[in-house]
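>>> following is a predicted model, sequence given first.
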Amino acid sequence: MSFDGDEEEREHIDRRVRYAGEDISPTTTRELKGWYAYPIAAEVFAVVAVGAFLPVILEQLARENGVFFSDRTKPCVEVSSSAKFRLRDEDVKKETEQCMVTMLGKTMSTSSFAMYTFSAAVLVQALTLVCFSSFADHGPYRKKMLMTFAYTGSVASCLFIFITPTLYFLAPILVIVGVASLGCSFVLLNAFLPLLVANHPDNSSSKLLSEDSSSDFELEALNPESGGPRSIRTDPDRLARDLERSAQISSKGVGYGYIAAVFVQIFSIMILWLFGKTAIQKRHPSLSIRVILLLVGIWWAALATPTLLWLRERPGPPLPTQHKHGFSSQSSSRFRTFLFYTSFSLRSFWRTLLRAISLRQTTKFLISWFLLSDAVATISGTAVLFARTELHMGTIAIALLSITSIGSGIVGAFAWPRVQKHFGLQPKSVLLCCVAGMEIIPLYGLLGYIPWVQKLGFIGLQRAWEIYPIAVLHGTVMGGISSYARSVYAPLIPEGSEAAFFALYAVTDKGSSAFGPALVGWIVDHAGIIRPAFIFLAVLVVLPAPLLWWLDVEKGRNDARAMAEGDERGRGAYERVDED
């Protein structure tokens, strides 16, 4: 069947402007470069700062103000008459003993001080996403918010240069601001991806019409919410092509970001090595890390500039007006306007949550993802602090540990698809394999409690070198989890509600990480050492496995399709009533 006669009309339908201000201009190479620039800028903070140095500097600053767990009258670090720092535990204490510090009237170990800080940071990040998501999906606010979070986070990183041990109580504030800004900015960046794919030149109607007859199909699987009516997905081939293009763009961005992170991490090791050759390091143990965080902040701000200049705003539908909801926009104050749009975001999120709960398989996955993402984030932070405080690894060694994990993650991202293809596995099966691999990490740490293993002097993370193979395993498994979690979740979403449900996915991911680190901190505070926390981690990792095992993706897909068809019928009835 030929479509030459009505091709022009169909192209007009596909490319129509659905609301005032919509930008449907083709995606350009310059715009893609602007999108790629942001992972290069921000992934450095994620890997170098959050993944390696922020836990270390939080623990170090707290340690310089701390006392021993067994004797609260003796400081862990003291200043001699020559103004050089000396660790007392090198002289009179066992190196495995935790230091305690008082913060906001609560006594905690210096390790849990870092864990509590990261719990607060991800909680603030999740709340920010929930409260301000409406601004990102409407008007020109998506890019404005992206750049605001980018420069706020970069400034927070730079300000660490002024955080001396006497100002250690300000460090958690900067960490919370930096981590929350990082997470929110990446969510906003990912919101551009569907638009880049939807407006890609290869998506022109003339090309699609020659491939199949469903030329009026809307890219609903990747488009954020729009002002016009949605249609049910009817062309799986086009959807597959768009998902493939989205994956290609996303993977390239992640790859560029990791390459930049490895480069800056190597440069950071050089800085640490140079500081180690000077007397400054002895007088100011945290200064070298603070310099690195300053450089990371500058990198983040500078490399985000191409994003500011080249990435188009791609405005969303106009925000709903207060006048429609019983408010007079002329008499409303700015604060009242802020409250109105914040409540709009909360109501939207609540409606999405209720819809997700009504889908049993979708709910089952979200609960399992909540537990799994919490376990992954908690293991990462606990491993760094365990290496620092109980394996007594230096800052350079921890930086090398970060590079090991990143490199393994890149390998894992490419290796797992080959494993899946070779053995004919479903995405859910790959995710279960990754959970099993992650479970090995805390179980290996618990081997250190077995008496005959203790006599060997190694195995069970008794020696520093043992954590490097663990880092390889962690990175490889993380590569699989990052790649396949979305693949399992995507079919469980009602067609036409992808943006809202992926926002719920992001909040579930970010918000869960507030609980595990806090519980590990509580365990360390009461035990005085980190190793008992491996028991909690072993349980936490295995909890999502039964839910994933019982997950019926096919049934979930059918339930989501039924909900989408009901929504479509409801919209059609509403439009008919409105016309009458």
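Cool, the structure landed.

>>> when you work out contacts or count neighbours from here on, use the C-alpha atoms and nothing else.
Will do.

>>> which outside residues touch stretch 513-529?
Counting contacts by C-alpha atoms under 8 Å, 6 or more residues apart in numbering, the residues outside stretch 513-529 that touch it are 69, 96-98, 108-109, 111-113, 115-116, 118-123, 373-375, 377-378, 381-382, 390, 530, 532-533, 536.

>>> among those residues, name the buried ones.
For the contacts of stretch 513-529, a neighbour count by 16 or more other C-alpha atoms under 10 Å gives the buried set as 69, 97-98, 108-109, 111-113, 115-116, 118-123, 373-375, 377-378, 381-382, 390, 530, 532-533, 536.

>>> from these, which land in strands?
Where the buried ones among the contacts of stretch 513-529 overlap with strands, as defined by DSSP state E, the overlap consists of M108, S109.

>>> how near is the closest residue in space to I470 that isn't next to it in sequence to A375?
Of all residues not flanking I470 in the chain, I441 sits nearest, at 6.5 Å (C-alpha to C-alpha, 6 or more residues apart in numbering). Applying C-alpha to C-alpha, to the nearest Å, one obtains 11 Å for the distance of I441 from A375.

>>> try it against this one:
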Amino acid sequence: MSAGTIPGGAGPADGFADLTAVDRRRQQRAWNWYDWANSAYYTTVLSVMFGPYLATVAGRAAGCASGEDPCSRTVSVLGIPLAAGSLPLYVTTFATIVSAFLLPVVGAFVDRSPRKKMHMAWTAWAGAFFCALLFFVKGDDWQLGVVTVVLSSVLAGCSLVSYYAILVDISTEEERDGASSRGWAWGYLGGGILLALNLVLFLGHRSFGVSEGMAVRVSLLSAGLWWAGFTIIPVLRLRNYAPRGVVPARGTLVERSFGQLITTLRELRAFPMTLTFLVAYLFYNDGIQTVLYAAAIYGDKQLHLSQTVLIATILMIQFVAFGGALFFGRMAARHGAYRLILTGVLIWMVVVIAAMFLPARNAVLFAILAIVIGVVMGGTQALSRSFFSLLIPRGREGEYFALYNAAERGTSWFGMLLFGLVFQFSGSYRPAVAALVVFFVLGAVFLRRLDPEQGIREAGNAVPGAA
């Protein structure tokens, strides 16, 4: 048994019951720091900087002239010709598919480990290392960018499997919504602060005496350093917790991992409410991710807003989401996470329909809609994580959260496909945005089929008072 590991067993020693409320809150504060740490990667790298930069670097290799945007000439990836301008999308899609297959196996391993925080740490530090290597992507060396971003993205997903599983060890059912909401809020704040600093460097690169490309490379490097550096805090402060309720398995580590994966997939039939929520989350989360990705395109190409307005809006969403996560967390204490998630999905329906009718060049209305997006985005994402934790049988946290992440990562391209197809056939981004309402409608339909109390009891967890 490793130092600091709390032994499992029956009664109060099993789980979080042996921790006082003060001690649990201290552990939750330490846990929040990893949201702060990894959000820098998702905001600065994946959401803002990496895609346009890789397209530019690949465009040079393809022979596109400076200012030719987007570049339709191709580069060869394993013998397959791909348009330079589309390369970032293909790379991200490939990373999500790899993650969808890998994460359940990682989750099975995490459930059997008494050192969850160290698995989180080592995968985080490895991911941050590959993220930092993006600094060396320059000229026409797009291959290094492809390899490093795929590895960093997959490793980030692996670290989150352990991170989410730890939430169950450090909080009671009653505390889960608040703990998850504070974590998401902390993540939005940390990611927003670094993104703001990087955008200052990027927009004022001449004042700092660096080229635009160097400003991007420094920003990518800063995300890796931020991610690695702040991960040290939860590693030092979090405890390790012994695995509980793990089904005995034989064979090698890989055989045991796949064996538990198969067992979990079979068990899902015995937890219909858990499966129903996973399907609902698959749909409405896909809609959320697509809206966030398409917002800049819609604002630029359809509403003809300036880059200054769009950048300011991106930052505003990050900081508004900080407050939105905390607000939804407090409301969940009164009304329950399930009701707040369903309310959030209904608000998303209104958002995408309203976006269709936004007048061009009206920055004020665009900003108002962005504020609504920030509030509801922070709330729905935070409460989805905590609510799903209540639908997981004890000892299966890593495996089930791996399925949760796999559902998110492996299908998050459906929304972009629909968005692109509607634009291609209509020639306008307005109906393309409105078409995304289908994902929220389907999410709401499955949520309405869910009985939260039944699902929580079936998983063997206590029903929070506001559920």
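Structure received. All figures in this text were calculated on a predicted structure; none of them were measured in a lab.

>>> filter the contacts of stretch 513-529 of structure 1 down to the ones in helices?
Taking DSSP state H, the ones among these that sit in helices are 111-113, 115-116, 118-123, 373-375, 377-378, 381-382, 533, 536.

>>> what strand or helix carries the residue positioned nearest the centre of structure 1?
When C-alpha atoms, centre = their mean is applied to structure 1, the residue found nearest the centroid is G183 (5.4 Å). Assigned by DSSP states H and E, G183 of structure 1 falls within helix 171-198.

>>> report the buried residues of that helix.
Residues of helix 171-198 of structure 1 classed as buried under the neighbour-count rule (16+ other C-alpha under 10 Å) are 171-172, 174-189, 191-198.

>>> one more: stretch 303-323 of structure 1?
Of the residues in stretch 303-323 of structure 1, those with enough neighbours to count as buried (16+ other C-alpha under 10 Å) are 303-308, 310-318, 322.

>>> restricted to helices, list these.
When those are checked against helices using DSSP H, the ones located there are L303, T305, P306, T307, L308, W310.

>>> need these in CSV with distance to T166 of structure 1, can you?
CSV is the format used below for these (distance: C-alpha to C-alpha, whole Å):
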residue, distance to T166 of structure 1
L303, 32
T305, 34
P306, 38
T307, 37
L308, 37
W310, 42
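
>>> map L102 of structure 2 onto structure 1.
With TM-score structural alignment as the matching criterion, the partner of L102 of structure 2 in structure 1 is T128.

>>> chain center to the host helix or strand of its match, what's the gap?
In the assignment (DSSP H and E), T128 of structure 1 maps to helix 110-137. Between the centre of helix 110-137 of structure 1 and the centre of its host chain there is 11 Å, according to C-alpha atoms, centre = their mean, to the nearest Å.

>>> let me know whether the residue nearest to I470 of structure 1 touches P469 as I believe.
No - in this structure, I441 of structure 1 sits apart from P469 without contact. The criterion is C-alpha atoms under 8 Å, and the distance is 10.0 Å.

>>> more neighbours: which of the two?
I441 (24 against 14; other C-alpha atoms under 10 Å).

>>> and the more buried one, how far from L447 of structure 1?
Counting by C-alpha to C-alpha, the gap from I441 of structure 1 to L447 of structure 1 is 10 Å.

>>> what does T342 of structure 1 give?
To L447 of structure 1, T342 of structure 1 is 49 Å away according to C-alpha to C-alpha.

>>> one step back: nearest to I24 of structure 1, of the ones in helices among the buried residues of stretch 303-323 of structure 1?
Ranked by distance to I24 of structure 1 (C-alpha to C-alpha), those are led by W310 at 15.9 Å.

>>> the closest one contacts A37, correct?
No - using C-alpha under 8 Å as the test, W310 of structure 1 is too far from A37 to be in contact (9.5 Å).

>>> residues near V155 of structure 1, how many?
20.

>>> next up, the contacts around it.
Under the criterion of C-alpha under 8 Å, 6+ apart, the contact list for V155 of structure 1 reads G297.

>>> that one -> structure 2?
When the two structures are superposed using TM-score structural alignment, V155 of structure 1 falls opposite F129 in structure 2.

>>> what about that match, distance to F135 of structure 2?
The value you get for F129 of structure 2 to F135 of structure 2, if C-alpha to C-alpha is used, is 11 Å.

>>> how about S222 of structure 2?
As for S222 of structure 2, its distance to F135 of structure 2 is 9 Å (criterion: C-alpha to C-alpha).

>>> looking at those two, which one has more neighbours?
Taking S222 of structure 2 and F135 together and counting by other C-alpha under 10 Å, S222 has the greater number of neighbours (24 against 21).

>>> I'd like the distance between the residue nearest to I470 of structure 1 and A37 of structure 1.
Using C-alpha to C-alpha, one gets 34 Å for the distance from I441 of structure 1 to A37 of structure 1.

>>> got the residue ranges for the helices in the stretch 451-580 of structure 1?
Listed from the start of the chain, the stretch 451-580 of structure 1 has helices (DSSP state H, counting those that start in this stretch) covering 451-456, 467-489, 498-512, 516-527, 533-542, 544-550, 553-579.
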